[in-house]
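Asker: No sequence on hand, only this structure:
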């Protein structure tokens, strides 16, 4: 289950930023244990959809571009990026509240928990899924109750089905921007699922002035020799202060 690697990394890094204040989080409407909607046994259709996206996508088409080196014009390969093609490939990540991308966001928010029992993968909706106040909101002087996988800032008014739909719509609404930003930073969003999931998660958590800096920060981290979780963690932190250095 290699897709669990992406989920665990996004969850670990997404929660790290709020771990110190997590003790302040309190539930306002926990679901009863007997409610069958609290734990979802993910179907083979869910799993196959996840696996198909985690699998390496087709090699991107390349085109030749001109660059001048030492006075001579040379043709060098350049990665071709088609936004519509990329959207078609990645939209399924956020299509429903149990799609891979939405699960990653939900786990990072503390609203989902994944576990395996008797060779079946389960997705548990935590108490926070059904209503909680975020410490981050309190720090801004706002008091709102969040619902659904993405912590919807109260937009659904407590209607869980509406919260699930709105979370997916919001994630899909930001996807084009995220794909373009990753490509502009030199990261192939179709091949680097970990970068894409972290970009989407940060978009859900932070203001655009910070979240849109994540791709640039990640590329800087990698150019500096950082890899894996270290690069992701550095970039997520740097995206909040990189504007101050400009």
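Answerer: Done, it's in. Predicted model only: the values in this text are computed from it and were never measured. Numbers count the residues shown, from 1 in each chain.

Asker: From now on I want contacts and neighbour counts done on CA atoms only, so please keep to that.
Answerer: Fine.

Asker: my guess is residue 196 contacts residue 187, does it?
Answerer: No: using Cα atoms under 8 Å, residue 196 is not in contact with residue 187; the gap is 9.3 Å.

Asker: between these two, who's got more neighbours?
Answerer: residue 196 (22 against 19; other Cα atoms under 10 Å).

Asker: which stretch of helix or strand covers the more buried one?
Answerer: helix 193-205 (DSSP states H and E).

Asker: What segments of the protein are strands?
Answerer: Taking DSSP state E to define them, one finds strands in the chain at 26-27, 39-41, 62-69, 72-79, 112-117, 120-125, 132-133, 145-146.

Asker: Just list what the lengthiest helix in the chain packs against, helices and strands only.
Answerer: Secondary structure assigned by DSSP state H gives helix 160-184 as the longest helix of the chain. Here helix 160-184 touches helix 83-90, helix 100-109, helix 193-205, helix 214-223, going by 3 or more Cα pairs under 8 Å, 6 or more residues apart in numbering; DSSP states H and E.

Asker: what do you get if the cut-off is 7 Å, keeping everything else the same?
Answerer: Contacting helix 160-184 under the criterion 3 or more Cα pairs under 7 Å, 6 or more residues apart in numbering; DSSP states H and E is no other helix or strand.

Asker: In addition, the following structure is provided for comparison:
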């Protein structure tokens, strides 16, 4: 997926939010760790209304626009950026097209890319709904968290999106709310079974982007931490995840009254 560089201007309130959540995460470690395997879940008994499916009914649906914005392929108002048509993923060098950055699955055809993106996204709805419900979260009453969960399915390893529901419930139990809870859950969802946060390495993935001194946005904000330390990993992931959740939040604010 495309890890889009943020602009040079850093809003003070956003900076304080990131620092406060980072400190919270370091001082209070996660209750449970992410499993590296995908457990078997019966998706056929999942019960929910059609409202969640309507978020991804077509390429103009709000959920699609939210993921497109999170990827950097759309502006907040839905207009396509140049990245929508073609870009090379800086994390793994694959060619991306379409609203979800399709990793080459649609070939060179944008229609195929978007169709594949939509099919792949829809295919995960029953599983993630079930996981949210099992964690005590009603996805229909937590639409923003639900879309963030699907965005992680689009962006990262399946273990990450599978872990988000429990992490989001943990965040709420810790007293975090709103975007703070979503950010904490999104970052902690990258934690492996052995307790280590993992988002690639020095050669591929988000960590390779954060470790590259040419990516000055990340480098300047992470220079206070020892590279690949727990704090460096947490804040590297948080910088990227905060950008994505902010894009989703702005799309929802614009389209859902």
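Answerer: Done, it's in. Keep in mind that this is a model prediction, so the values were computed, not measured.

Asker: Just give the TM-score of the two.
Answerer: Once superposed, the chains reach a TM-score of 0.60 (TM-score structural alignment, normalised by the length of the first structure), with 160 aligned residues with a Cα RMSD of 2.4 Å.

Asker: still on that earlier bit, quick one: average offset of the longest helix of the first structure versus the second structure, please.
Answerer: Following superposition, helix 160-184 of the first structure is found to deviate from the second structure by 0.7 Å on average (mean Cα distance after the TM-score superposition for the first structure).

Asker: Can you give the contact residues for that helix?
Answerer: 87, 91, 94-97, 130, 147-150, 152, 156, 188-189, 199, 212, 215 (Cα atoms under 7 Å, 6 or more residues apart in numbering).

Asker: Which part of the second structure matches it?
Answerer: Counting by TM-score structural alignment, helix 160-184 of the first structure falls onto residues 110-134 of the second structure.

Asker: repeat for stretch 209-218 of the first structure
Answerer: The aligned range for stretch 209-218 of the first structure is 159-168, by TM-score structural alignment.

Asker: average offset between that stretch and the first structure?
Answerer: Compared with the first structure, stretch 159-168 of the second structure is 0.8 Å away on average (mean Cα distance after the TM-score superposition for the first structure).

Asker: For that stretch, buried residues please.
Answerer: Buried residues in stretch 159-168 of the second structure, defined by neighbour count with 16 or more other Cα atoms under 10 Å: 159-168.

Asker: picking up where we left off before, how big's the offset between the helix holding residue 196 of the first structure and the second structure?
Answerer: So helix 193-205 of the first structure averages 0.6 Å relative to the second structure (mean Cα distance after the TM-score superposition for the first structure).

Asker: what's the spacing between that helix and its chain's center?
Answerer: 3 Å (Cα atoms, centre = their mean, to the nearest Å).

Asker: just stretch 74-86 of the second structure next, same as before
Answerer: For stretch 74-86 of the second structure, the distance to the chain centre is 18 Å (Cα atoms, centre = their mean).

Asker: And residue 245 of the first structure, what's its match in the second structure?
Answerer: Under TM-score structural alignment, residue 245 of the first structure pairs with residue 195 in the second structure.

Asker: if I look at that match, how far off is residue 188 of the second structure?
Answerer: 10 Å (Cα to Cα, to the nearest Å).

Asker: If you count surrounding residues, which of those two has more?
Answerer: Just comparing residue 195 of the second structure and residue 188: by other Cα under 10 Å the higher neighbour count belongs to residue 188, 30 against 15.

Asker: Identify the nearest residue to the more buried one in space, disregarding sequence-adjacent positions?
Answerer: residue 167 (6.6 Å; Cα to Cα, 6 or more residues apart in numbering).

Asker: The one you found and residue 185 touch, don't they?
Answerer: Yes: Residue 167 of the second structure lies in contact with residue 185 (Cα atoms under 7 Å); the separation is 4.8 Å.

Asker: how much space between residue 6 of the first structure and residue 39 of the first structure?
Answerer: 21 Å.

Asker: Equivalent analysis for residue 240 of the first structure, please.
Answerer: Residue 240 of the first structure is 35 Å from residue 39 of the first structure, by Cα to Cα.

Asker: Please apply the same query to residue 219 of the first structure.
Answerer: Residue 219 of the first structure is 38 Å from residue 39 of the first structure, by Cα to Cα.
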